[in-house]
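Colleague: Got a predicted structure here, sequence first:
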Amino acid sequence: MLTTKQKVYLRSLAQTEKPVFQIGQNALSDNLIKTVSDYLKKHELVKISVLKNCDADLKELGFDLAMMTKSECVQIIGRQLVLYKRAKEPKIILP
């Protein structure tokens, strides 16, 4: 579980990043979940853009994706999600 201070720090890191993945009409496919999970293992932090043709509720989508990838949903703002998963050897040092 992340503290508020840690979430603020992760948000500041994610602010300068561009979205790596896009979620579209198919919402959460097995391929997307596997790819996001693999990306999180290497980079710890990922920013995902949700396209307008995705009918799913954004909060529900974010928390479902976080649960399926065993990560934490740091932020849902607009149509973008930020997920964080601590690696065995962390690259991001949290405050």
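Modeller: Structure received.
Colleague: Please make it C-alpha for all contacts and neighbour counts, starting now.
Modeller: Noted.
Colleague: Let me know whether Tyr76 touches Gly62 as I believe.
Modeller: Rather than Tyr, residue 76 is Ile. Yes - judged on CA atoms under 8 Å, Ile76 makes contact with Gly62 at a distance of 7.2 Å.
Colleague: need the contact list for the spatially most central residue of the chain.
Modeller: Nearest residue to the geometric centre of the chain (CA atoms, centre = their mean): Leu83, 2.3 Å. Neighbour list for Leu83: Leu45, Val46, Lys47, Ala66, Ser71, Glu72, Cys73, Val74, Gln75 [criterion: CA atoms under 8 Å, 6 or more residues apart in numbering].
Colleague: The same query, at a cut-off of 6 Å, please.
Modeller: Leu45, Val46, Glu72, Cys73, Val74 (CA atoms under 6 Å, 6 or more residues apart in numbering).
Colleague: Below is an additional structure, to be compared with the one above:
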Amino acid sequence: MEKLRGKQKHYLRGEAHHMHPLFAVGKNGLSAEWLTQLTGAIDKRELIKVNILQNSDVTTTEVKEAIEQNTAITVVQTIGRVLVLYLPASHEEDQRYSLKVAKL
């Protein structure tokens, strides 16, 4: 997947603004199982927020790097302990944001 351009990121940030985090990173940290679950969930939704809990042993930067290095997911934005993640859906019926992003 090519890198997102400014306009595309701006659109995705706007769309994610009113969303609540669907996933959390807690004291168990980042496991391969957690990344698999995250990838499965984002494939249906394309755009989700992840919250890093106060009791987590990992930093926001570590979570961002782990997600970007081990998956095809793009970290669109980090706000404090919340990350906005984007991955175009593999099934056409789930492509709510990627069709618009491709046109920007």
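Modeller: Cool, the structure landed. The structure presented is a predicted model; accordingly, all values stated were derived computationally and were not measured.
Colleague: Provide the TM-score value for the superposition.
Modeller: Here the TM-score for the pair of chains, by TM-score structural alignment, normalised by the length of the first structure, is 0.90; 95 aligned residues with a CA RMSD of 1.3 Å.
Colleague: thinking again about what came up before, just give the nearest non-adjacent residue to the residue nearest to the centre of the first structure, would you?
Modeller: Of all residues not flanking Leu83 of the first structure in the chain, Cys73 sits nearest, at 4.6 Å (CA to CA, 6 or more residues apart in numbering).
Colleague: now Thr60 of the second structure
Modeller: Arg81 (6.0 Å).
Colleague: Likewise for Thr74 of the second structure?
Modeller: Tyr86 (5.2 Å).
Colleague: which position in the first structure aligns with that neighbour?
Modeller: Alignment note (TM-score structural alignment): Tyr86 of the second structure maps to Tyr84 of the first structure.
Colleague: That match and Leu45 touch, don't they?
Modeller: Yes - assessed by CA atoms under 6 Å, Tyr84 of the first structure is found in contact with Leu45 at 4.6 Å.
Colleague: Count residues in the vicinity of Arg5 of the second structure, would you?
Modeller: 10 (other CA atoms under 10 Å).
Colleague: quick one: the alignment partner in the first structure of it and Ile48 of the first structure, what's the gap?
Modeller: Using TM-score structural alignment, the partner of Arg5 of the second structure in the first structure is Thr3. Thr3 of the first structure sits 22 Å away from Ile48 of the first structure, going by CA to CA, to the nearest Å.
Colleague: number of nearby residues for the residue nearest to Thr74 of the second structure?
Modeller: Neighbour tally, Tyr86 of the second structure, other CA under 10 Å: 26.
Colleague: Would you agree it is in contact with Lys44?
Modeller: No - counting by CA under 6 Å, Lys44 is not a contact partner of Tyr86 of the second structure; they are 10.9 Å apart.
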